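J.: Okay, sequence plus prediction incoming.
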Amino acid sequence: MALDIFKMVDTRKGLFAIEKVSLIYNLLTSILILFLYQRMDHPLRMLGDRALIAAVTFLLMYLYRLAPCKFSAFVRVTIQMSLLSYWYPDTYEFNRLFLNLDHVFASAEQWLFGGQPAIWFAERLPYIWVSEPLNMGYFFYYPMMLVIVLWYFIRRFDLLEKVSFVIISSFFLYYFIYIFVPVAGPQFYFPAIGMENVLNGVFPSIGDYFNHNQELLPGPGYEHGFFYNLVEGSQQVGERPTAAFPSSHVGVSTILMIMAWRGSRWLFACLLPFYVLLCCATVYIQAHYLIDAIAGFITAFGLYVLTTWMFKRWFAQPMFR
């Protein structure tokens, strides 16, 4: 296996599909920065970051020509996917300039369900045997992605480029929504308006409040739990008042499960419990309204079909010849 991974092969010289779509997203958001330049806090730094990401992408393509093998191809793919940790909070730098829409989504939640499921769920099940498995599922989001990519790398390398393209393109399409539909989610909005308003079903508009405030209160659940603290720690570091609707946690994890099903029924069965816990956790920890999770599940199937079509139509090339 090791010899196969590092075996030198004849490969194509250009960019991989995942790199192309990353550069396209890079370019489009750079243009948006120029349009919003006067209103943004640090547009030059953001443009500089994008130039650096583009430079690294082309450098990796060049280095790959020196040692073209499956492993170096895998490195190129995983580096692009690791950049999601930059692109996700970056959406906040755009949508903070627009009027917040949480009052619309919280009101819709109230109308549909007669209350706030995010509040009910956590208040009625604060126990460690509920909180810890759900937080474990939520924390498993990125490890689940890594498991899928590794499985295709090891078992179906011929599909690795397609799989990585579908994942990253789905993220970018969700990110475009987040830029222009600024919804922060209950964990940011409810503290901003006060729990008295929430319990009374009053959801005022807060305008551009999140342009200057990023307060994230501790989530509900068993506060001394191991996975509870892992989730809390990661949220305090990387979370922003952005990306609530639709839930990319639910959407992308659903796409991952489609890939698992198509790749291996055994892999699908192993991931299914984590997937269910993750979907439930998005509402339990108050990261999302229930309608966010539902929208994430529904849009996942459309995005999978769309991004698969995009890959076949515009980007499909054999990674190895």
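T.: Received it, and whenever you're ready, just let me know what you need. Numbering: from 1, shown residues only.
J.: okay, CA-based contacts and neighbour counts for the rest of this
T.: Fine.
J.: Go ahead and flag the most central residue of the protein.
T.: Centroid-nearest residue in the chain, with Cα atoms, centre = their mean: residue 248, separated by 5.0 Å.
J.: tell me the contacts of that residue?
T.: By Cα atoms under 8 Å, 6 or more residues apart in numbering, the residues touching residue 248 are 171, 174, 296.
J.: Tell me how far residue 308 lies from residue 65.
T.: In this view, residue 308 and residue 65 are 27 Å apart by Cα to Cα, to the nearest Å.
J.: and what of residue 101?
T.: 47 Å.
J.: Residue 38 now?
T.: Taking Cα to Cα as the measure, residue 38 falls 41 Å from residue 65.
J.: same deal with residue 12?
T.: On the measure of Cα to Cα, residue 12 and residue 65 end up 9 Å apart.
J.: for residue 152, same thing?
T.: For residue 152, the distance to residue 65 - Cα to Cα - is 22 Å.
J.: more crowded one of these two?
T.: Under the criterion of other Cα atoms under 10 Å, the comparison of residue 152 against residue 65 puts residue 152 first, with 19 against 15.
J.: Which residues are in contact with that one?
T.: Going by Cα under 8 Å, 6+ apart, the list of residues near residue 152 reads 159, 160, 163, 263.
J.: Pasting the second one now:
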Amino acid sequence: MTGRPGLLALDRLSIGYFAATGLAVLLFGGLPGAGIAAAHGLFIFGIIRLASWHPRAGLGGVIRASYAVLLTPALYAELAVLNRFFTQRYFDTTVQRWDAAMFSVQPSMELSTLLPWLPFSEVLHLGYFAYYAIVPAALVGVYRTRGFDALHRTAFAVAAAFFVSYLIFTFFPVAGPRYEFVRIGGEIGDGTLYRLVHGILETGSSKGTAFPSSHIAASLAAVVAAGREDPRWFWLLIVPEIALTIGTVYGRFHYAADALGGAILALAVCLAVYGTGFRSSGPGNPRPESRHQKG
């Protein structure tokens, strides 16, 4: 089953992100920026070519409706380079002041000090690790129960949360507590999941990507959007999402303001998608099926 050619809303969103960041680094990034801009231009060309491909079932349908989310790890990796084109500082002191103003303390330091219980720490670190399952589960799950257009709307919300986060990281880089504060020690630091999560971050994180928490923004957007399509996915995924949200602060991965900012961004994106008559299909394509139509 295929629709007639036409750009999907996700395509336009992705083109907008690649164009905005590509133009910015072309203007301010010198020769390295020109290379990144050229790569972004190739992505735009590829997305435009995708307009003639509209599978609505099987693996092809999943990829077509959610490819932008699949690209986000690569886009995340380039952020540590992108933000150096625009500023040589990190804005951690600003975010730390926000935390102090809201909570009178630094929650990212105080939570693990007040609750130094290994089982509790391991549960929260498992919650943080669950990020890698929440987004795929929401996307694949909603596709299985509600079909292509429901997947596309959910993926659009997730991609929008990622892209807005990445734009903020580019111009307002914040390193995060992991770089600013000492690591958690004692019994907690010997936890299996603690070591697993910190090991992953040591090898795969981009500096300057703390505010807002894209982990929370994207995963909560996935939970809320998937829940809007099929409430079962909200109730299945909200518990690990809560553990993820608390775990980002407890594990000193993010400031409390990062977590709050990510949650607000997720809810704002979902409100924009589901409160403004979002049209899933591109020009000339079939209009979205009912929320209750099986895929």
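T.: Thanks, I have the structure now. Here the structure is a predicted model, which is why all the values come from computation and not from measurement.
J.: What would you report as the TM-score here?
T.: Once superposed, chain against chain, the TM-score is 0.83 (TM-score structural alignment, normalised by the length of the second structure); 283 aligned residues with a Cα RMSD of 2.8 Å.
J.: Neighbour count, distance to residue 17 of the first structure and secondary structure added to the contacts of residue 248 of the first structure, as CSV?
T.: Output for the contacts of residue 248 of the first structure, formatted as CSV (neighbours: other Cα atoms under 10 Å; distance: Cα to Cα, whole Å; DSSP: H, G, I helix; E, B strand; the rest coil):
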residue, neighbour count, distance to residue 17 of the first structure, secondary structure
171, 21, 14, helix
174, 23, 18, helix
296, 24, 24, helix
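J.: On the three-state scheme, the equivalent of residue 122 of the second structure over in the first structure is what?
T.: Alignment note (TM-score structural alignment): residue 122 of the second structure maps to residue 132 of the first structure. Judged by DSSP: H, G, I helix; E, B strand; the rest coil, the three-state class of residue 132 of the first structure is helix.
J.: May I have the residues that are in contact with residue 132 of the first structure?
T.: Counting by Cα under 8 Å, 6+ apart, the residues that residue 132 of the first structure touches are 221, 222, 225, 226, 227, 228.
J.: Please report which of the residues you listed has the highest neighbour count.
T.: residue 228 (25 neighbours).
J.: Would you confirm that it contacts residue 234?
T.: No - using Cα atoms under 8 Å, residue 228 of the first structure is not in contact with residue 234, being 10.1 Å away.
J.: Could you check which helix or strand contains the counterpart of residue 74 of the second structure in the first structure?
T.: Alignment note (TM-score structural alignment): residue 74 of the second structure maps to residue 86 of the first structure. For residue 86 of the first structure, the host element (DSSP states H and E) is helix 84-95.
J.: How are the helices of the stretch 151-295 of the second structure distributed by residue range?
T.: 177-180, 192-204, 214-229, 231-250, 256-275 (DSSP state H, counting those that start in this stretch).
J.: and the angle for the last one with helix 231-250?
T.: Between helix 256-275 of the second structure and helix 231-250, the angle comes out at 160 degrees (axes from the mean of the first three to the mean of the last three Cα atoms, to 10 degrees).
J.: Superpose on the first structure and give me the mean offset of helix 256-275 of the second structure.
T.: When the first structure is superposed, helix 256-275 of the second structure averages 2.5 Å from its matched positions, counting by mean Cα distance after the TM-score superposition for the first structure.
J.: picking that back up, tell me the two of the contacts of residue 132 of the first structure that are most distant?
T.: 221 and 226 (11.4 Å; Cα to Cα).
J.: number of nearby residues for the counterpart of residue 236 of the first structure in the second structure?
T.: Matched to the second structure by TM-score structural alignment, residue 236 of the first structure sits across from residue 202. By the measure other Cα under 10 Å, the count of residues near residue 202 of the second structure is 11.
J.: Roughly how far does residue 202 of the second structure sit from residue 187 of the second structure?
T.: Counting by Cα to Cα, the gap from residue 202 of the second structure to residue 187 of the second structure is 20 Å.
J.: for the alignment partner in the second structure of residue 183 of the first structure, what are its contacts?
T.: Structural alignment (TM-score structural alignment) places residue 183 of the first structure against residue 174 in the second structure. Residues near residue 174 of the second structure by Cα under 8 Å, 6+ apart: 90, 91, 92, 95, 207, 208, 209, 210, 211.
J.: In JSON lines: these, plus neighbour count and distance to residue 268 of the second structure.
T.: Listed next are the contacts of residue 174 of the second structure as JSON lines, based on neighbours: other Cα atoms under 10 Å; distance: Cα to Cα, whole Å:
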{"residue": "90", "neighbour count": "19", "distance to residue 268 of the second structure": "26"}
{"residue": "91", "neighbour count": "16", "distance to residue 268 of the second structure": "24"}
{"residue": "92", "neighbour count": "21", "distance to residue 268 of the second structure": "24"}
{"residue": "95", "neighbour count": "18", "distance to residue 268 of the second structure": "21"}
{"residue": "207", "neighbour count": "20", "distance to residue 268 of the second structure": "25"}
{"residue": "208", "neighbour count": "27", "distance to residue 268 of the second structure": "23"}
{"residue": "209", "neighbour count": "26", "distance to residue 268 of the second structure": "20"}
{"residue": "210", "neighbour count": "29", "distance to residue 268 of the second structure": "19"}
{"residue": "211", "neighbour count": "27", "distance to residue 268 of the second structure": "16"}
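J.: Perfect, I'm done here.
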